[in-house]
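In: coordinates only, sequence not included:
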């Protein structure tokens, strides 16, 4: 009968036995070193001071069950939350030059929410690198989305502590490009007027011009009709505010672009 395949866990155990280390004490540190090296390769950043990475991977339940562990990742999570907000805000600001403050805030909230962070953490298998207490580990801790989201923020905080903004930026650039691209691609849905202007600039076409045609209805609830002139065509829309009417008119123009080439 062929021997069972050697898994990564088996290799770690064999390594410990080969070096005559106690599986629950000395071996524990060896396993942590092996785990952190693999994670560093995945995130594209090598920590100069491993204590920050190890702390980011330490769940509060582990500290509660190990008297020699004085800290956990909660403070790094707090720092990482702020770091993530900064890096995400800058990335979106650069990629969406026509988005308003409110639109950028909405895009950023989609990046920084727990569900998004947990999904990213799952793609790098972050849960298996975390240290949990026995109770939490046995009750789904490594796969719990809140734990994964918190740990990912702690990881960014740890990178900042280890190497400043440049280090955190490197981790962010390695882990978040897909979600940044996806979020930026939806910005046209939030700001069709800006997207239309971008399109005309990229194709060296005359800029769209907006004309207020009529305002009807009671003072407390007026309806504004706007025309946008673009591609030698006129697109019209009506809404409760001039800004919203302009956005709707621009959206109609963008729909026309998708169906036929501009003149």
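Out: Received, thanks. Not measured: the values here are computed from a predicted model.
In: alpha carbons only for contacts and neighbour counts from here, please
Out: Fine.
In: Identify all contacting residues around stretch 165-175.
Out: Contacts of stretch 165-175 from elsewhere in the structure, counted by C-alpha atoms under 8 Å, 6 or more residues apart in numbering, are 43, 44, 45, 83, 84, 87, 120, 156, 157, 159, 160.
In: Run through the helices of the chain in chain order.
Out: Defined through DSSP state H, the helices belonging to the chain, from first to last, are 8-18, 26-43, 50-56, 60-65, 74-95, 101-112, 114-123, 134-138, 145-175, 177-185, 187-190, 192-202, 242-259.
In: I'd like to know which of those lies nearest to residue 227.
Out: Put simply, out of the helices of the chain the one that sits nearest residue 227 is helix 242-259, at 6.7 Å, with distance taken as C-alpha to C-alpha.
In: so what does that closest one touch, helix or strand wise?
Out: In terms of contact count using 3 or more C-alpha pairs under 8 Å, 6 or more residues apart in numbering; DSSP states H and E, helix 242-259 is assigned the packing partners helix 192-202, strand 223-230, strand 233-239.
In: From the chain's centroid, how far away is the shortest one?
Out: What separates the centre of strand 233-239 from the centre of its chain is 36 Å, taken as C-alpha atoms, centre = their mean, to the nearest Å.
In: Who are the packing partners of that strand?
Out: Using 3+ C-alpha pairs under 8 Å, 6+ apart as the contact test, the elements touching strand 233-239 are strand 223-230, helix 242-259.
In: relative orientation of that strand and helix 242-259 in degrees?
Out: 140 degrees (axes from the mean of the first three to the mean of the last three C-alpha atoms, to 10 degrees).
In: in strand 233-239, what counts as buried?
Out: The neighbour-count criterion (16 or more other C-alpha atoms under 10 Å) identifies 234, 235, 236, 237, 238, 239 as the buried residues of strand 233-239.
In: on that earlier part again, determine which of the helices of the chain approaches residue 214 most closely.
Out: Among the helices of the chain, if distance is taken as C-alpha to C-alpha, the winner is helix 242-259, at 10.1 Å.
In: Please list the outside residues in contact with the closest one.
Out: 191-193, 196, 210, 212, 224-228, 230, 235-239.
In: dropping in the other structure now:
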């Protein structure tokens, strides 16, 4: 093999290695939407299929928990917008604590997948271009204090989770700090939505799914109040950081 061909072969292998994680995520997203999960998965679907899902969990609890965690991770990595429903489903099907643990692991793994794909795919030219675009401000925040900045973003209720993952990968945020902040930031929302899923599940079993009065029930009202309080605290912290 000539030197030129060896160079072309190595160049192609390098490109394929950089593009492989991104191509896998694109394929996962396509598979999600092709299966109908990306468009049709909702809390109403959970309520409708509640008996069958609970039977599957009872028959093989560890297997269904593993499948749920992997499903959450892939959906997060592939930008499929079913995170809130899956957090509710975790509490609905596995209970608040087990559901919380599964969603924390799933969301962190999914975030790491996106981070890896973005980091591998982005060269210097791509990083410079993205830094001047929509991700520029997010990327810049990782320079001064990556852990604190990322943790704040994770706690903001309207923070673009997927875009933050991409920005962290492109900016080459420290891996250990990225994973730690992502896991810690997932705790409060995972816990709140898991408990909310338990409350909605109980209401559904009691035939109160369509009644507004379920919002006054403690198992539903308390998680909602905690979610509102967390959102307010995160917003005030962000405002304080901007004014500092």
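Out: Received, thanks. Remember, it's a predicted structure, so these values are computed and weren't measured experimentally.
In: Send over the TM-score of the superposed chains.
Out: In this superposition the chains share a TM-score of 0.24, using TM-score structural alignment, normalised by the length of the second structure; 113 aligned residues with a C-alpha RMSD of 6.7 Å.
In: just to revisit the earlier point, could you dump the helices and strands packed on helix 242-259 of the first structure to JSON lines with distance to residue 185 of the first structure?
Out: Written out in JSON lines, the entries for these read as follows (distance: least, C-alpha to C-alpha, whole Å):
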{"stretch": "helix 192-202", "distance to residue 185 of the first structure": "10"}
{"stretch": "strand 223-230", "distance to residue 185 of the first structure": "23"}
{"stretch": "strand 233-239", "distance to residue 185 of the first structure": "24"}
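In: Just name the most buried of the ones you listed.
Out: Mean neighbour counts were taken over these using mean count of other C-alpha atoms under 10 Å, and the top value, a mean of 22, falls to strand 223-230.
In: so what secondary structure elements neighbour that one?
Out: Contact partners of strand 223-230 of the first structure among helices and strands, from 3+ C-alpha pairs under 8 Å, 6+ apart: strand 209-216, strand 233-239, helix 242-259.
In: Could you dump the buried residues of strand 233-239 of the first structure into CSV with distance to residue 258 of the first structure added?
Out: Conversion of the buried residues of strand 233-239 of the first structure to CSV gives the following (distance: C-alpha to C-alpha, whole Å):
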residue, distance to residue 258 of the first structure
234, 16
235, 15
236, 17
237, 18
238, 22
239, 23
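In: Quick check: closest non-adjacent residue to residue 77 of the first structure.
Out: Nearest non-adjacent residue to residue 77 of the first structure, counting by C-alpha to C-alpha, 6 or more residues apart in numbering: residue 154, 3.9 Å away.
In: burial of the one you found, as a residue count?
Out: For residue 154 of the first structure, the tally of surrounding residues (other C-alpha atoms under 10 Å) stands at 30.
In: repeat for the one 10 residues further on
Out: When neighbours are counted by other C-alpha under 10 Å, residue 164 of the first structure registers 12.
In: related to what we said a few turns ago, among the helices of the first structure, which is nearest residue 216 of the first structure?
Out: Nearest to residue 216 of the first structure among the helices of the first structure is helix 242-259; the distance by C-alpha to C-alpha comes to 11.8 Å.
In: between that closest one and strand 209-216, what angle do the directions make?
Out: 130 degrees.
In: residues of helix 242-259 of the first structure that come out buried?
Out: Neighbour-count burial for helix 242-259 of the first structure, counted by 16+ other C-alpha under 10 Å, picks out 242, 244, 245, 246, 247, 248, 249, 250, 251, 252, 253, 254.
In: same thing with stretch 170-180 of the first structure?
Out: Of the residues in stretch 170-180 of the first structure, those buried (16+ other C-alpha under 10 Å) are 170, 171, 172, 173, 175, 180.
In: Would you map the helices across the second structure?
Out: Assigned by DSSP H, the second structure shows helices spanning 3-35, 37-40, 43-48, 50-59, 61-77, 83-94, 96-121, 124-131, 136-144, 146-155, 161-170, 175-205, 218-243.
In: Compile these into JSON lines and extend it with columns for mean neighbour count.
Out: Listed next are the helices of the second structure as JSON lines, based on neighbours: other C-alpha atoms under 10 Å:
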{"stretch": "helix 3-35", "mean neighbour count": "14"}
{"stretch": "helix 37-40", "mean neighbour count": "14"}
{"stretch": "helix 43-48", "mean neighbour count": "15"}
{"stretch": "helix 50-59", "mean neighbour count": "14"}
{"stretch": "helix 61-77", "mean neighbour count": "20"}
{"stretch": "helix 83-94", "mean neighbour count": "25"}
{"stretch": "helix 96-121", "mean neighbour count": "24"}
{"stretch": "helix 124-131", "mean neighbour count": "14"}
{"stretch": "helix 136-144", "mean neighbour count": "16"}
{"stretch": "helix 146-155", "mean neighbour count": "20"}
{"stretch": "helix 161-170", "mean neighbour count": "23"}
{"stretch": "helix 175-205", "mean neighbour count": "22"}
{"stretch": "helix 218-243", "mean neighbour count": "15"}
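In: what sits against residue 23 of the second structure?
Out: Counting by C-alpha under 8 Å, 6+ apart, residue 23 of the second structure touches no other residue.
In: mind checking how far it is from residue 120 of the second structure?
Out: Taking C-alpha to C-alpha, to the nearest Å as the measure, residue 23 of the second structure falls 11 Å from residue 120 of the second structure.
In: got it, and residue 11 of the second structure?
Out: Note on residue 11 of the second structure: its distance to residue 120 of the second structure, by C-alpha to C-alpha, is 15 Å.
In: Could you find the closest non-adjacent residue to the residue most central in space within the first structure?
Out: The geometric centre of the first structure, computed from its C-alpha atoms, lies nearest to residue 111 (C-alpha atoms, centre = their mean), at 4.0 Å. Nearest-residue entry for residue 111 of the first structure: residue 179, 6.9 Å, with adjacent residues in sequence omitted and distances by C-alpha to C-alpha, 6+ apart.
In: Next: residue 236 of the first structure.
Out: Leaving out its chain neighbours, the residue that sits closest to residue 236 of the first structure by C-alpha to C-alpha, 6+ apart is residue 227, at 4.5 Å.
In: if I pick that neighbour, what's in contact with it?
Out: Contacts were defined as C-alpha under 8 Å, 6+ apart; by that measure residue 227 of the first structure touches 210, 211, 212, 213, 234, 235, 236, 237, 246, 249.
In: pretty sure the third one contacts residue 235?
Out: No - using C-alpha atoms under 8 Å, residue 212 of the first structure and residue 235 do not qualify as a contacting pair, with a distance of 12.0 Å.
In: check contacts around residue 181 of the second structure.
Out: Listed by C-alpha under 8 Å, 6+ apart, the contact partners of residue 181 of the second structure are 147, 148, 150, 151, 154.
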